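# Sequence and predicted structure, then a few things I'm wondering about:
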Amino acid sequence: MEKELLYKFFAGTATLEEKECIMRWMEVSPNNKAVFLKERKWYNAVLLNSEPGNVLAAANKKQHWMRSGVMKFLRIAAMIAIAFGLGYFAQDRDDDGPVPMQTIAVPAGQCVNLTLPDGSSIWLNAQTTIQYPVSFNKHERKIKLDGEAYFEVAKDKKRPFIVNTKDCSVEVLGTKFNVDAYSSRDKFETVLMEGSVKVSMHTDPSETVSLKPNNKVYRSNGKLLTQKIDNYERYRWKEGLICFQDEPFRLVMEDFEKFYGLKIVVNNQKVTKYLYTGKFKQTDGIDYALSLLQKNIHFTYQRDRENHVVYIN
């Protein structure tokens, strides 16, 4: 696999066909996956210490980076998969003043796993942005999320872990849960797999829900509502699986846009009247995904490969 193609993938500029080619190549052998991870670490290290326009050129000069002390950045890059910016924002840290904030943005078609300073593990779905401090303060562990993430939070009873989204906050001590809060979709949902969480709305702090395992909380008409969860297939995206059960066509297409980094235009409104169920690997590609749906109801589609648009007819 050409390294320049891998760097295009990391930067989110690879075409859909190139993304599918890379994902298939990774599945061929453990050695390919190891090469992929190694090159991603290099890319991350260079990205943290280069001008945006010079990342590709600098990433190809590995010996120069070794001599210039890039190994200290590799230790950081080993904990993250894609880092698109290192910003500095004010955050209280006892009497020590502002703390640097790490900002990570994931392009469409990719999924990222990272480890936070407290040892918590997070998986970030496509088109997700997260901000967190390079070190948490003595009282709390607070992060900002726009998108979807799965959390395995390290237990620390003295410092609650708080996820702030556009409309709600999720507070935990140590647990496993999934948060779906893309601001572009005006959506908020938290699903609890293990432990306990407390969810509150920013606009109305009295609107608070304490969630038990195998339940989810979601926002609807300014209220927080709960629902029992019997099937976790929908939340296996971090395994590279796209799963949907009795989902409206519109929501399925939104997921395809997110996972494959393209735009889908639905001209055939008949397909929006039905609910769909399916499961497949993301690496199977958009054509396989659409052919799977075609087994349920008749429709055709056309792909504008140059502009990355799919038309459902």
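Happy to help now that I have it.
# okay, CA-based contacts and neighbour counts for the rest of this
Noted.
# how far does the helix of greatest length in the chain sit from the chain's center?
In the chain, assigned by DSSP state H, the helix with the most residues is helix 30-47. Centroid separation for helix 30-47 versus its chain: 18 Å, with C-alpha atoms, centre = their mean, to the nearest Å.
# what's it packed up against?
helix 3-11, helix 16-28, helix 55-59, helix 71-77 (3 or more C-alpha pairs under 8 Å, 6 or more residues apart in numbering; DSSP states H and E).
# helices or strands next to the first one in the packing?
The reference is to helix 3-11. So helix 3-11, by 3+ C-alpha pairs under 8 Å, 6+ apart, packs with helix 16-28, helix 30-47.
# can you state the direction angle for the longest helix of the chain and helix 16-28?
130 degrees (axes from the mean of the first three to the mean of the last three C-alpha atoms, to 10 degrees).
# ok, and for helix 30-47, which residues are buried?
Judged by neighbour count (16 or more other C-alpha atoms under 10 Å), helix 30-47 contains these buried residues: 33, 36, 39-47.
# With distance to Lys270 as extra columns, can I get those in TSV?
Below are the buried residues of helix 30-47 laid out as TSV (distance: C-alpha to C-alpha, whole Å):
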residue	distance to Lys270
Lys33	41
Phe36	42
Glu39	45
Arg40	43
Lys41	46
Trp42	48
Tyr43	45
Asn44	45
Ala45	49
Val46	49
Leu47	46
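# just how off-centre is the host helix or strand of Leu293 within its chain?
Per DSSP states H and E, Leu293 falls inside helix 286-294. Offset of helix 286-294 from its chain centre (C-alpha atoms, centre = their mean): 23 Å.
# what helices or strands is that helix leaning on?
Packing partners of helix 286-294 (3+ C-alpha pairs under 8 Å, 6+ apart): strand 275-281.
# could you give the angle of the strand it packs on to helix 286-294?
Orientation check (the same axes, to 10 degrees): strand 275-281 against helix 286-294 gives 150 degrees.
# Second structure follows, compare the two:
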Amino acid sequence: MSNHYSDIDRLISLYLSNRASESEKQELEEWLQASEANRDVFRQLKKVWATPARHEHSDELHSVRDQIWIEGTEPQPEVLLSKPRRLHVVYWSKVAATLLIFLMGAWLLSYLIQRNTTVIPETVDLVSQVNPAGQRSTHRLPDGTKVWLNAESSLEYPEKFSDTLRLVKLKGEAFFEVAKDRSKPFIVEADGTKTEALGTAFNINAYPENSSVTIALLEGKVRIEDIAHRQTAILSPGEELLATKETEHFDRRAFDYEKAFGWKESILILDGVNFVSFCRTIEKWYGVKVKVNGTPSDDWHIRARYQHEDLRHVLRDICFNKNIEFEINDKNVVLTF
């Protein structure tokens, strides 16, 4: 496509939008004087430009001019030839001009109408599942994926997944049994990480107070991305990955099944936790508030395992072991040293 076509298109656009300089007006005038066919084209375009739909779109015409001008169809200046030859040139010049007018007019009308039509995207309702402290739940997603949602956790997902992607957002901790669908990757966004799977079972621990996000893979394969630091890793079954929030560090290691997944079977693991972590775990697990009277020793740690045990049983066991007095008043627990 020649530069000449582009120049004429630009000149017409500038002139019709009252933005042409004196030199540009002169250049357009010379083009109009070159042939009657050129003037016919201009008159027809001027009529199209006067339609109500064209407002505010002249600035954009030059950016799409390659769609307007069709190579080889620009009307050419008349040339003095012998009569038969001259008639032949004039005839085909008029044919080309007519075709050009039709194409340019049709395109401009279509373009301007489309530009004035507001496209309203389809809205999809979101579902939000929220668990307070002391509550765990299971959910079935629209694709058949099963989710175990831990206490103090929330999960957000659309009522209907798109045709290309299954995206959910997690705060806290959840275990996923992902329904297989290789045409739609399953992605979990959690505290700055993305975990992608096609069909697999994995756990994500992404509580805000934790210094890292932990992803443990039970079966299948997942791809993990640290969004901020642009790091990626692929996990195999039996591996877990700790993504430190403040750095680019990924720590890959083997996991203990009960420590990683036991919570969804009501197994409470206290793996050498200090006193602060113990109180936080009790609050989250049982939905209570812990108040402390006195000060525990610096080397205070507890290691224990409970399954389907109530709060009183757990406190009685640990407080006896650590020589602590406890009191339960509804949703409040008082520990006294």
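Arrived safely. All figures in this text were calculated on a predicted structure; none of them were measured in a lab.
# longest helix of structure 2?
helix 83-115.
# which residues in structure 1 does the helix or strand following that helix align to?
As assigned by DSSP H and E, the chain's next helix or strand after helix 83-115 of structure 2 is strand 126-131. Counting by TM-score structural alignment, strand 126-131 of structure 2 pairs with residues 101-106 of structure 1.
# repeat for stretch 188-202 of structure 2
Counting by TM-score structural alignment, stretch 188-202 of structure 2 corresponds to 163-177 in structure 1.
# which residue numbers in structure 2 go with the longest helix of structure 1?
Across structure 2, nothing matches helix 30-47 of structure 1 (TM-score structural alignment).
# could you give the angle of that helix to helix 3-11?
Using the same axes, to 10 degrees: helix 30-47 of structure 1 against helix 3-11 is 70 degrees.
# how about Gln258 of structure 1, secondary structure?
Just to correct that, residue 258 of structure 1 is Lys rather than Gln. Here Lys258 of structure 1 is helix, with the state taken from DSSP: H, G, I helix; E, B strand; the rest coil.
# Now do the same for it: its match in structure 2.
The equivalent of Lys258 of structure 1 in structure 2 is Lys284 (alignment by TM-score structural alignment).
# Excluding sequence neighbours, find me the nearest residue to its match.
In space, and not counting its chain neighbours, Lys284 of structure 2 is closest to Ala133: 4.7 Å by C-alpha to C-alpha, 6 or more residues apart in numbering.
# Now do the SS call for that neighbour.
Assigned with three-state DSSP, Ala133 of structure 2 falls in the coil class.
# so what's it up against?
Counting by C-alpha atoms under 8 Å, 6 or more residues apart in numbering, Ala133 of structure 2 touches 151-152, 283-288.
# likewise Val197 of structure 1?
Under the criterion of C-alpha under 8 Å, 6+ apart, the neighbours of Val197 of structure 1 are 170-173, 175, 210-212.
# hmm, 10 Å instead?
Applying C-alpha atoms under 10 Å, 6 or more residues apart in numbering to Val197 of structure 1 gives the contacts 161-162, 169-177, 190-191, 209-213.
# That one matches what in structure 2?
Aligned partner of Val197 of structure 1 by TM-score structural alignment: Val222.
# Apart from its chain neighbours, what residue comes closest to its match?
Ala197 (4.8 Å).
# gap between that neighbour and Arg223 of structure 2?
For Ala197 of structure 2, the distance to Arg223 of structure 2 equals 7 Å [C-alpha to C-alpha, to the nearest Å].
# the more surrounded of these two?
The neighbour count for Ala197 of structure 2 versus Arg223, taken as other C-alpha atoms under 10 Å, is higher for Ala197 (23 against 15).
# helix/strand/coil for Asn307 of structure 1?
coil.
# Please tell me I have it right and it contacts Ile264.
No. Using C-alpha atoms under 10 Å, Asn307 of structure 1 is not in contact with Ile264; the gap is 11.1 Å.
# Between those two, which is the more surrounded one?
Ile264 (19 against 10).
# Secondary structure element holding that one?
strand 263-266.
# what about the closest residue to Val266 of structure 1 other than its chain neighbours, neighbour count?
Closest residue to Val266 of structure 1 apart from its sequence neighbours, by C-alpha to C-alpha, 6+ apart: Ile312 at 4.7 Å. Neighbourhood size, Ile312 of structure 1 [other C-alpha under 10 Å]: 18.
# likewise Phe102 of structure 2?
Around Phe102 of structure 2 there are 15 residues (other C-alpha under 10 Å).
# in the superposed pair, what's the mean gap between the top strand by length along structure 2 and structure 1?
For structure 2, the strand with the greatest residue count under DSSP state E is strand 166-177. Comparison of strand 166-177 of structure 2 with structure 1 after fitting gives an average deviation of 0.5 Å (mean C-alpha distance after the TM-score superposition for structure 1).
# quick one: which of the helices and strands packed on helix 30-47 of structure 1 is nearest Lys295 of structure 1?
Of all those, helix 16-28 sits nearest to Lys295 of structure 1, with 22.5 Å by C-alpha to C-alpha.
# Show me what the closest one packs onto, helices and strands only.
Packing contacts for helix 16-28 of structure 1, counted by 3 or more C-alpha pairs under 10 Å, 6 or more residues apart in numbering; DSSP states H and E, involve helix 3-11, helix 30-47, helix 249-260, helix 286-294.
# need these in CSV with distance to Phe136 of structure 1, can you?
Shown next, in CSV, are the helices and strands packed on helix 16-28 of structure 1 (distance: least, C-alpha to C-alpha, whole Å):
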stretch, distance to Phe136 of structure 1
helix 3-11, 28
helix 30-47, 22
helix 249-260, 31
helix 286-294, 40
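# Lys144 of structure 1: which of these is closest?
Among these, helix 249-260 comes nearest to Lys144 of structure 1, with 20.0 Å by C-alpha to C-alpha.
# Compute the inter-axis angle for the closest one and helix 16-28.
Using the same axes, to 10 degrees, helix 249-260 of structure 1 lies at 70 degrees relative to helix 16-28.
# Report the buried residues of helix 249-260 of structure 1.
Neighbour-count burial for helix 249-260 of structure 1, counted by 16+ other C-alpha under 10 Å, picks out 249-250, 252-253, 255-260.
# ok, now which ones touch the spatially most central residue of structure 2?
In structure 2, the centroid-proximal residue (C-alpha atoms, centre = their mean) is Leu167; its distance is 8.3 Å. Applying C-alpha under 10 Å, 6+ apart to Leu167 of structure 2 gives the contacts 156-158, 161, 184-189, 194-196.
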